[in-house]
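**Q** dropping a prediction and its sequence here:
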Amino acid sequence: MPTSLRYVFRRLVQALPMAFAIVLLNFLLLKLTPGDLADVIAGESGSATPEFMENLRRLYGLDIPVHLQFVNYIQGILHFDLGYSFRQGMPVGELILERLPATILLSLTAILVALVIGVLLGVVAARSRGSLLDEAISVVSTMGFATPLFWVGLMLIVLFSIELRWLPSAGMVTVGADYRGLWDEWLDIGRHLVLPAVTLSLFFLSIYVRITRSAMLEVYGLDFVRTARAKGLTEARVVIRHVLRNALLPIVTVTGLQLGAIFGGTVVVETVFGWPGLGRLAQEAVFSRDVNLLLGIFLCSSFIVIVVNLAVDLLYAALDPRVEVRQ
């Protein structure tokens, strides 16, 4: 077996105890919070007798000890069963698979926009260090980092949806639209994607600008850059082949961390724009005390973080020959 495959297998095996700890921690935290699904249903009904509450807890399996509930949940996971969402009336696995593509589309689009524009602005700021352009880029990036996502989203809705009427304000597709082909459907999804993707990307874009600028300035002072210039290479070749490539390593690290942490941002953005993804589904599960659904979403998010971190380690070795993947 090749070294890279052995490394991937070893990392996946090491991730099993981590995944178990994450499931246990999430389960305990949700159980420690006051109230449960029966309390929510009783509150919605306006009144409930002790017998009614007891029947509800028996129906939803809340009357057995917590440790037995956890054992049952782990057994379900081992059989690829994440439980049943009584509020949504569907298996949790089907709900997650139904909403996951929308969240992946939003997250990857936002990260791609932030990465491309952030790196370009960071390179421009580093090349024009100390100039008015450098100061302007720094000010704009600081504003993007400090501005709350929900406020940015609301302002974009006011400007582009209400005032200019250029883009839709909510949803993923136009309700009742009669598409003539696949291209029309993709175009409609793209129009709905613009505002939430731009909103979500602003925060990460600001981080990429600052990291790229700092990494570029650090690499500029190294000996191999002066050697490349002494060989007569053009400045563009020096920047792209030597400076930027070495400056990408911290950017790759931050990208891996952001892909793992972007779920927190999607909760806010999906709620503001009515985007039908996992973030909005998690918010609905919190308010309805749908523990099975929340645990399934947390487990899915944790798995994505583990896979992304593994991919980042492999990408490190591809970008920098000094980094080796060992068994």
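**A** That came through fine. Numbers count the residues shown, from 1 in each chain.

**Q** only C-alpha atoms for contact and neighbour calcs from this point on.
**A** Will do.

**Q** which non-adjacent residue is nearest residue 27?
**A** If the residues on either side of it in the chain are set aside, residue 27 comes closest to residue 295, at 6.9 Å by CA to CA, 6 or more residues apart in numbering.

**Q** can you count the residues close to the one you found?
**A** Residue neighbour count, defined by other CA atoms under 10 Å, stands at 23 for residue 295.

**Q** so which elements touch the helix or strand it falls within?
**A** Using DSSP states H and E, the secondary-structure element containing residue 295 is helix 291-319. For helix 291-319, the contact count by 3 or more CA pairs under 8 Å, 6 or more residues apart in numbering; DSSP states H and E identifies helix 3-32, strand 84-85, helix 92-127, helix 245-273, helix 278-288 as packing neighbours.

**Q** take this one as well and set it beside the first:
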Amino acid sequence: MNYVINRVIYLLAVFVIAVSGIFVLVNNMPGDPAYGLAVSIAQQRNMQIEQALEIARSMMGIDPDESLLTRYGKFMSNLLKGNLGYSAFYNTSVNDIISKSLPWTIFVISLATLLSFVVGIFLGALAAQKRGTVIEWIISTVSSIIQAIPPFILAVLILFVFSVTLRLLPLGGAYPVDVEPSFSFEFIYKMFLHALGPMLATAIPQMASWTLAMRGNTSQVMEEDFIRFAEIRGLRDSVIAKKYIRNNAVLPLVASLAIGVGYMLGGHTLVESIFNYPGIGFYFGKAIAVRDFGLLTGLFTLIVIGVIAATFIADFVYSLIDPRVKLK
């Protein structure tokens, strides 16, 4: 119980430090956070930009003469109430944007995480068990090359080859505009097809990372004394590989899984923007492009919460699958 309390306190401290850093960074960016909304108001009401700025600041609750410390206090107060801010560009709360975009991102990241982890673990173990062979060389070389490719570059390649050239995947969106959302097979199939591009662009680099990590862990475990003892006992290679090598080699990667999820959540921005997929990353890219400071701060905060939550969960999962680790 003491471990849980200490861990919660530690993660809360990390959260406060991270969110405070995000707030200071975003609020010191050049430009006026109300300017985007002011331009829209000026166009709609045919008024001067100075007047529109006053209206926009009033709508967003911004006082230009207010100190950074006062704004920080209001931000943290709203955050404790579950309010992540206001988007000037979309003229709505950040919570509303997250509520409609987060499910799409979770859908893609869940598929990408499952695919990359399972396939990466299998290929990494295979490469280690085939040391010194052509199979290991191919898996290791291809994985090293793929790992060096940024996800957004891979997204452009996938979009060009499979969407533009071969026309196998849609060009963008979460589902076709002419298909009504439902639990029908047609809608689910179309939804999966639209998610396939961003999912592959996110999963493939991560798959390469898991492959190389698993190969290194497996090679290390194969040199342990208990593996030699199992061989002396006359156990079959398949039993040793499944029960002794793979199970022990995959354990350290479970803790890294939370970091992988956080990387996907944060690095998914340009991928969703390229595929015009309406997830968190799409709105993140839009917030940067139009300097929507409120939306940017709220989405940054969401990513921090996601990474911290994944880390907290990983601690318990690791203790459950590894009997040598106890929560104290």
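**A** Looks like it arrived, so ask away. This one's a predicted model, so the numbers in the text were calculated from it and none came from an experiment.

**Q** quick revisit: the helix holding residue 295 of structure 1 vs structure 2, average offset?
**A** Plainly put, helix 291-319 of structure 1 ends up 1.4 Å away from its match in structure 2 on average once the two are laid over each other (mean CA distance after the TM-score superposition for structure 1).

**Q** just tell me the aligned range of that helix in structure 2.
**A** Under TM-score structural alignment, the alignment places helix 291-319 of structure 1 onto residues 293-321 of structure 2.

**Q** may I see the buried residues of the matching stretch?
**A** Burial within stretch 293-321 of structure 2, assessed by neighbour count using 16 or more other CA atoms under 10 Å, is assigned to 293-308, 310-312, 314-315, 318.

**Q** also stretch 75-93 of structure 2?
**A** Of the residues in stretch 75-93 of structure 2, those buried by neighbour count under the rule 16+ other CA under 10 Å are 75, 76, 84, 85, 86, 87, 88, 89, 93.

**Q** quick one, what contacts the residue nearest to residue 27 of structure 1?
**A** Neighbour list for residue 295 of structure 1: 23, 26, 27 [criterion: CA atoms under 8 Å, 6 or more residues apart in numbering].

**Q** what's the distance between it and residue 76 of structure 1?
**A** Between residue 295 of structure 1 and residue 76 of structure 1 the distance is 12 Å, computed by CA to CA, to the nearest Å.

**Q** between the helices and strands packed on helix 291-319 of structure 1, which gets nearest to residue 204 of structure 1?
**A** Residue 204 of structure 1 lies closest to helix 92-127 among those, at 5.8 Å (CA to CA).

**Q** which bit of structure 2 covers the closest one?
**A** So helix 92-127 of structure 1 sits over residues 94-129 in structure 2, by TM-score structural alignment.

**Q** so for that stretch, what gets flagged as buried?
**A** Across stretch 94-129 of structure 2, burial judged by 16+ other CA under 10 Å covers 94-95, 97-98, 101, 104-105, 108-109, 111-113, 115-117, 119-129.

**Q** same check on stretch 45-62 of structure 2?
**A** Neighbour-count burial for stretch 45-62 of structure 2, counted by 16+ other CA under 10 Å, picks out 49, 52, 53, 54, 55, 56, 57, 60.

**Q** check stretch 21-39 of structure 2 too.
**A** Going by neighbour count (16+ other CA under 10 Å), the buried part of stretch 21-39 of structure 2 is 22, 23, 26, 27, 33, 34, 35, 36, 37, 38, 39.

**Q** now do the same end-to-end measure for it.
**A** As for stretch 21-39 of structure 2, its first-to-last residue distance stands at 29 Å under the measure CA to CA.

**Q** for stretch 148-161 of structure 2, same thing?
**A** Using CA to CA, the gap from the first to the last residue of stretch 148-161 of structure 2 comes to 20 Å.

**Q** which residue is nearest the centroid of structure 2?
**A** Taking CA atoms, centre = their mean, the centroid of structure 2 lies closest to residue 265, which sits 1.1 Å from it.

**Q** thinking again about what came up before, superposed on structure 1, what's the mean shift for the match of helix 92-127 of structure 1?
**A** Comparison of stretch 94-129 of structure 2 with structure 1 after fitting gives an average deviation of 1.1 Å (mean CA distance after the TM-score superposition for structure 1).
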